[in-house]
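# Fold the stuff below for me.
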Amino acid sequence: MTKVRVYVTYKASILDPEAQAIKGATSKMGYSEIKELRMGKYFDFEVEADESTAKEKVAAIANELLANPNMETYTVEILGDN
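Modelled structure (predicted):
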């Protein structure tokens, strides 16, 4: 069993309103050193396959289902074997 994590975030060219709201709040709280903030989500999978196959399968799922290719990008990370 291989654990795989997929991170999905907005592309850099897409406005991230929730992240902008959080950034504004951090500024009001006195954290003026925060200059950029991006939000995202992640999905954890447990796949019955070796690492290479698991990464390939999960990347296909991310590309077809989890991320909107017009607005989002994704990264697949192998977390290890169970």
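# For the rest of this, base every contact and every neighbour count on C-alpha atoms.
Fine.
# Distance of the residue lying farthest from the centre of the chain relative to residue 24?
The C-alpha centroid of the chain is most remote from residue 30, which lies 27.5 Å away (C-alpha atoms, centre = their mean). Per C-alpha to C-alpha, to the nearest Å, residue 30 is found 10 Å from residue 24.
# Proceed likewise with the subsequent sequence, for comparison:
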Amino acid sequence: MKVLVTVLPKPSVLDPQGAAAAEAIRHLGLTGVGRVRIGKVIELELPDSTPDSEIHRIAKDLLSNPVIEDYSISK
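Coordinates of the predicted model:
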């Protein structure tokens, strides 16, 4: 099974890359864009029998820093 793990900075954490991207969008003359956050997407190929608990463990303990990042999982 293919699993996507999306990792983004927590809303309370400063995201200078996101702020720079938002500013660049405004400089293009585009309006209506609010906050921009930049993160990463990791694609995992796992056996269909992999329990959700193991997927969450991989995401929490290996792919993200739970102090400053949130993650979400899509199958």
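# Quick TM-score on the pair, please.
Superposed pair, TM-score by TM-score structural alignment, normalised by the length of the second structure: 0.90. Supporting alignment: 75 aligned residues with a C-alpha RMSD of 1.3 Å.
# one step back: helix/strand/coil for the residue farthest from the centre of the first structure?
In the three-state summary, residue 30 of the first structure is assigned as coil, counting by DSSP: H, G, I helix; E, B strand; the rest coil.
# Can you show me the strands along the second structure?
Listed in chain order, the strands of the second structure (DSSP state E) span residues 2-9, 40-45, 69-74.
# Please compute how far the first one lies from its chain's middle.
Its chain's C-alpha centre and that of strand 2-9 of the second structure lie 5 Å apart, by C-alpha atoms, centre = their mean, to the nearest Å.
# Show me what it is packed against.
strand 40-45, strand 69-74 (3 or more C-alpha pairs under 8 Å, 6 or more residues apart in numbering; DSSP states H and E).
# next one: the second one
Using 3+ C-alpha pairs under 8 Å, 6+ apart as the contact criterion, the elements in contact with strand 40-45 of the second structure are strand 2-9.
# buried sites along the strand it packs on?
Within strand 2-9 of the second structure, the residues that count as buried by 16 or more other C-alpha atoms under 10 Å are 5-9.
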